[in-house]
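Asker: turn this into a model:
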Amino acid sequence: MNEVEQLTVDLVQLPLFDIHASAGLGMPVGPQVQLGALAFDRAFLRAQGADPESCSIIAASGDSMEPAIPDGALLVVDHGQTEIRHGHIMVVNVGEDLLVKRIRRRLDGLVDLISDNPAYPPETVGRDMIDQLRIVGRVVFFCRAP
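Answerer: Model prediction:
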């Protein structure tokens, strides 16, 4: 096996969807249109705590997760990680909105969606909305333009 063949064995093609998770006040989910795929090293994704076979790529839209995640950043999302994990950046559906936020489960059973940008206060998913909260997956890596 030559070097090029060896490299392709270790890569996984992640689907890139024309979907934007709002890093702001919320964005309705549209149809899932695949734009293409990007290759990632399986070992790299595993080192991020991801299952390479469960990942896809979407974009962030908005400034609520700045400075960590800027508007337009590509998000690698592991769809196998759907448990609420305190402090992790997750892609979530609340009602019809798709959001990217840090997530915190409170002792009273409610869930806080936290923006990194201090201009956006935390939002609490109350008991009346908790059944509409769906964890899409954990953001395991993001790419941004310099």
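
Asker: contacts and neighbour counts: CA atoms only from here.
Answerer: OK.

Asker: buried residues in stretch 131-144, which are they?
Answerer: 133-142 (16 or more other C-alpha atoms under 10 Å).

Asker: ugh, typo on my part, it should be stretch 56-68
Answerer: Neighbour-count burial for stretch 56-68 [16+ other C-alpha under 10 Å]: 56-65.

Asker: neighbours of residue 43, how many?
Answerer: 15 (other C-alpha atoms under 10 Å).

Asker: that one falls within a helix, correct?
Answerer: Yes. The assignment for residue 43 is a helix, going by DSSP: H, G, I helix; E, B strand; the rest coil.

Asker: please give me the structure for this one as well, since I'd like to look at both together:
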Amino acid sequence: MSRVLQIEPSSISPRLAAQLPAKTSESSEEDFADVAHLDVKVAAGHGSVPHFEEELGTLKFRRDFLRSVGVSEANAVVVTVTGASMEPTIPDGSVLLVNRANKEPRANAVYVFHLRGNGLVVKRVVKSGGLWMARSDNDDREAFPDFAFDDGATLIGRAVWVGSKL
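Answerer: Okay, the predicted model is just below:
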């Protein structure tokens, strides 16, 4: 905040300023990791079949951020979302940072699935009646019904970050 206000913290509170960590230089290139942005569409709807997986480029993420969300650089990948089933949480056209190492279902977390015959989808995982279910955040249950995932669905990884237009 002191950077935004362009004042030194000690001018506000010398006691609190003494407790702040020492100033460090601006972020360096080593503070950031390149995460592959794949030309893969993940449907927020009825599935998207990837015909090939090509790297479009990379997005830079702070390494400390990746650690804070529990994803290693080796298991991180960015994919693009198409469709409205996860709105308002994940708008159509968003990009997702996916942790491909996290394939154990966790209630209320968002995962990318591969559905046999339907391709890739992104859904929230919930437990209902003892079954793991995939649920859309969009309230239109007629258009986007829940489904149990079992032998017909494979968890690809947990979504840990979304980037979208405002």
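
Asker: closest one of the buried residues of stretch 56-68 of the first structure to residue 45 of the first structure?
Answerer: When the buried residues of stretch 56-68 of the first structure are compared for distance to residue 45 of the first structure (C-alpha to C-alpha), residue 56 wins out at 11.4 Å.

Asker: residue contacts, the residue lying closest to residue 120 of the second structure once chain neighbours are set aside?
Answerer: Leaving aside its sequence neighbours, residue 120 of the second structure sits nearest to residue 114 (C-alpha to C-alpha, 6 or more residues apart in numbering; 4.5 Å). Shown in contact with residue 114 of the second structure (C-alpha atoms under 8 Å, 6 or more residues apart in numbering): 120-121, 153-156.

Asker: name the element residue 114 of the second structure belongs to?
Answerer: For residue 114 of the second structure, the host element (DSSP states H and E) is strand 110-115.

Asker: what residue in the second structure is paired with residue 43 of the first structure?
Answerer: When the second structure is aligned by TM-score structural alignment, residue 43 of the first structure is paired with residue 64.

Asker: for residue 30 of the second structure, see how far away its match is.
Answerer: 11 Å (C-alpha to C-alpha, to the nearest Å).

Asker: tell me where the first structure has helices.
Answerer: 3-9, 42-47 (DSSP state H).

Asker: return the most buried member of those.
Answerer: helix 42-47 (a mean of 15; mean count of other C-alpha atoms under 10 Å).

Asker: check the mean deviation of that helix from the second structure.
Answerer: Using mean C-alpha distance after the TM-score superposition for the first structure, helix 42-47 of the first structure ends up 1.3 Å from its aligned counterpart in the second structure, as a mean over the superposed pairs.

Asker: and the contacts of residue 114 of the second structure, which is closest to residue 108 of the second structure?
Answerer: residue 155 (14.3 Å).

Asker: mind listing the strands for the second structure?
Answerer: Secondary structure of the second structure (DSSP state E): strands located at 32-43, 55-62, 76-82, 95-99, 110-115, 119-128, 131-135, 147-148, 153-163.

Asker: nearest to residue 3 of the second structure, of those strands?
Answerer: strand 55-62 (19.9 Å).
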